[in-house]
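*Asks:* have a look at this fold, sequence not included:
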C-alpha cells in the first residue's frame, strides 16, 4: 500500500471503531484508542474491569483485512485462547503489543446491532446525495431492519425492510431506484411511522 492508501485505511478503521467507545468490543474488553503505525493500524484495548485490568495493543497490517472485518477479528482474539510467538510480542507505551496475523484468524460474525450500524452509517453519509434521506430505523429482529426514508422528489415517509445479511454495499447503492419501483410498495397499514412499505427482504 502507498502512504496515501495507508492513511485512508487508518481513517476508515478509526471511523469503523468509533461505536465501540460506548460499548464493549468483547465481554470485559473496552476500546481505548486507534493508533497509526507504519503499514498497520494499532488498536488499544483494556481487558478487565477491575484493578487487575491490562492494556493491549493489537497491530493489524493494513493490507490484510478491510475495516469492516476488524471488530470481528478483535472479538475472536479477545474471546478465545490465542498462541503468539515471541516475535509477535512487544511493549509500547506500557501496553503489551501483539502483532496479529489476520490470515490465520477467522473473524467472529458481526452481531445484528453491528450490521444495522453499518447500514445506518452508510445511509447517513452526508457526502452522498444520491441516497434517500434517512429519517429513522428499527431493528425488527430475525435479521431484519426497517429503514424510514424520505425521497427528495416525493412527500411522505417510506419504510424499507431489508435483511441485514444482504450485501449491504450493493443494496444501499440500489436503494433509491428500488424505492421508485411500485412492485415493491404497499400501504403501511400496520406501521403509523410511514406512509408506504417497501419489502426488499428478497432482494
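*Replies:* Received the coordinates, thanks. Bear in mind the structure is a predicted one, so any value in this text is a computation, not a measurement.

*Asks:* going by C-alpha atoms from here, please, whenever you check contacts or count neighbours.
*Replies:* Noted.

*Asks:* which stretches of the protein form strands?
*Replies:* Listed in chain order, the strands of the chain (DSSP state E) span 29-37, 40-47, 54-61, 89-92, 95-99, 133-141, 144-150, 158-163, 185-187, 196-199.

*Asks:* in the third one, what's buried?
*Replies:* Counting neighbours by 16 or more other Cα atoms under 10 Å, one finds that the buried residues in strand 54-61 are 55, 56, 57, 58, 59, 60, 61.

*Asks:* now do it and strand 29-37, the angle between them.
*Replies:* Calculated by axes from the mean of the first three to the mean of the last three Cα atoms, to 10 degrees, strand 54-61 forms an angle of 50 degrees with strand 29-37.

*Asks:* show me what strand 54-61 is packed up against.
*Replies:* The contact analysis (3 or more Cα pairs under 8 Å, 6 or more residues apart in numbering; DSSP states H and E) places strand 54-61 against strand 40-47, strand 95-99.

*Asks:* let's have those in TSV, adding distance to residue 28 and mean neighbour count.
*Replies:* Formatted as TSV, the helices and strands packed on strand 54-61 follow (distance: least, Cα to Cα, whole Å; neighbours: other Cα atoms under 10 Å):
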stretch	distance to residue 28	mean neighbour count
strand 40-47	6	21
strand 95-99	17	19
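
*Asks:* next up, a second structure to put side by side with the first:
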C-alpha cells in the first residue's frame, strides 16, 4: 500500500479553476478546435504553477510526438480566464499567424513540447456560431451551481482510442490521482463506483513519470 499523507486535504482555488475549465472544454475532444487538431486532453499543470495545459493532436493520437501541450495561466488581468478566451487563443495558435510563445520541453515528458502561452500577446479567434449554440444548450442542461462534486475531475487525456486517463482530486487524498479506464468497458458500473474506488489506497501506486499527477490507479480491467 502506498504511504499516503492521510491529512484531510480540501482542494484549493487552483484545483477548482482547473476543474471548471475541464468541464467546459472536454467536448472539443469530439470535434476539431481548428483544422484537423483536436483537444486530446486537459491537464492540471504541475504545482506550483497556477495554470492548465491543453494537449492538442490529430483525432487519434497514439504516440507522444503526436501531441503538443499549451500551458495557459488561470488568470489574466487579475481575473479568472474563461473557457471562451482559452479556446479562442488556442484557435489562433493552431492556425496562425501568431506571436510565438516561449517553448520548452518538459523533463518528465521529453518528447512532448510544452508551449507556455502569453495571453496578452495573442488575439483570440472568435468562436464559430455552432460553438455559441452549444454554449447556450450546455448552460441550460448543466447550469452552474457553484457546487463541486467529490471526486473532482481536474483533467483528462485520450492517449489512444480505447484508453482514457482521468485526473481526479478527492477529499482525504493528498495530490492528484490519475485513473486509467477503458471506454469500451462497463461504463455505467464504473462511473457509479468511481467515487469509492478512487479512495481505495491499496489500488494506488506512486507515479514518477506523469508530472500532472501524484498517484496512478489502473482500472482498465475493472
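*Replies:* Here it is on my side, so go on. Everything numeric here is computed off the predicted structure, so don't read it as measured data.

*Asks:* mind putting the helices and strands packed on strand 54-61 of the first structure in JSON lines, distance to residue 31 of the first structure included?
*Replies:* Shown next, in JSON lines, are these (distance: least, Cα to Cα, whole Å):
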{"stretch": "strand 40-47", "distance to residue 31 of the first structure": "5"}
{"stretch": "strand 95-99", "distance to residue 31 of the first structure": "13"}
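
*Asks:* out of the ones you listed, flag the one nearest residue 146 of the first structure.
*Replies:* For residue 146 of the first structure, the closest of those is strand 40-47, at 32.3 Å, according to Cα to Cα.

*Asks:* the closest one vs the second structure, average distance?
*Replies:* Once fitted to the second structure, strand 40-47 of the first structure is off its aligned match by 1.0 Å on average (mean Cα distance after the TM-score superposition for the first structure).

*Asks:* check contacts around the alignment partner in the second structure of residue 28 of the first structure.
*Replies:* Alignment note (TM-score structural alignment): residue 28 of the first structure maps to residue 36 of the second structure. Neighbouring residues of residue 36 of the second structure by Cα atoms under 8 Å, 6 or more residues apart in numbering: 57, 58, 59.

*Asks:* with residue 56 of the first structure instead?
*Replies:* Residues in contact with residue 56 of the first structure (Cα under 8 Å, 6+ apart) are 44, 45, 46, 47, 95, 96, 97, 98.

*Asks:* tell me which of those residues you also see in the second structure.
*Replies:* With the contact criterion set to both residues aligned by TM-score structural alignment, their matches' Cα atoms under 8 Å, those that also touch in the second structure are 44, 45, 46, 95, 96, 97, 98.

*Asks:* who are the neighbours in contact with the residue positioned nearest the centre of the second structure?
*Replies:* Geometric centre of the second structure, nearest residue: residue 42, 2.1 Å, by Cα atoms, centre = their mean. Taking Cα under 8 Å, 6+ apart as the criterion, residue 42 of the second structure is in contact with 22, 25, 26, 52, 53, 54, 55, 154, 155, 156, 157.

*Asks:* ok, it to residue 15 of the second structure distance?
*Replies:* Counting by Cα to Cα, to the nearest Å, the gap from residue 42 of the second structure to residue 15 of the second structure is 13 Å.

*Asks:* show me whatever sits in contact with both of the two.
*Replies:* residue 154.

*Asks:* residue 62 of the first structure -> the second structure?
*Replies:* Alignment note (TM-score structural alignment): residue 62 of the first structure maps to residue 74 of the second structure.

*Asks:* surely that match meets residue 86?
*Replies:* No: using Cα atoms under 8 Å, residue 74 of the second structure is not in contact with residue 86; the gap is 9.4 Å.

*Asks:* which residues are common contacts for the two?
*Replies:* What both residue 74 of the second structure and residue 86 touch, as defined by Cα under 8 Å, 6+ apart, is an empty set.

*Asks:* residues in contact with residue 158 of the second structure?
*Replies:* Contacts of residue 158 of the second structure were listed using Cα under 8 Å, 6+ apart, and they are 40, 41, 61, 164, 165.

*Asks:* count the residues that sit near the first one.
*Replies:* When neighbours are counted by other Cα atoms under 10 Å, residue 40 of the second structure registers 29.
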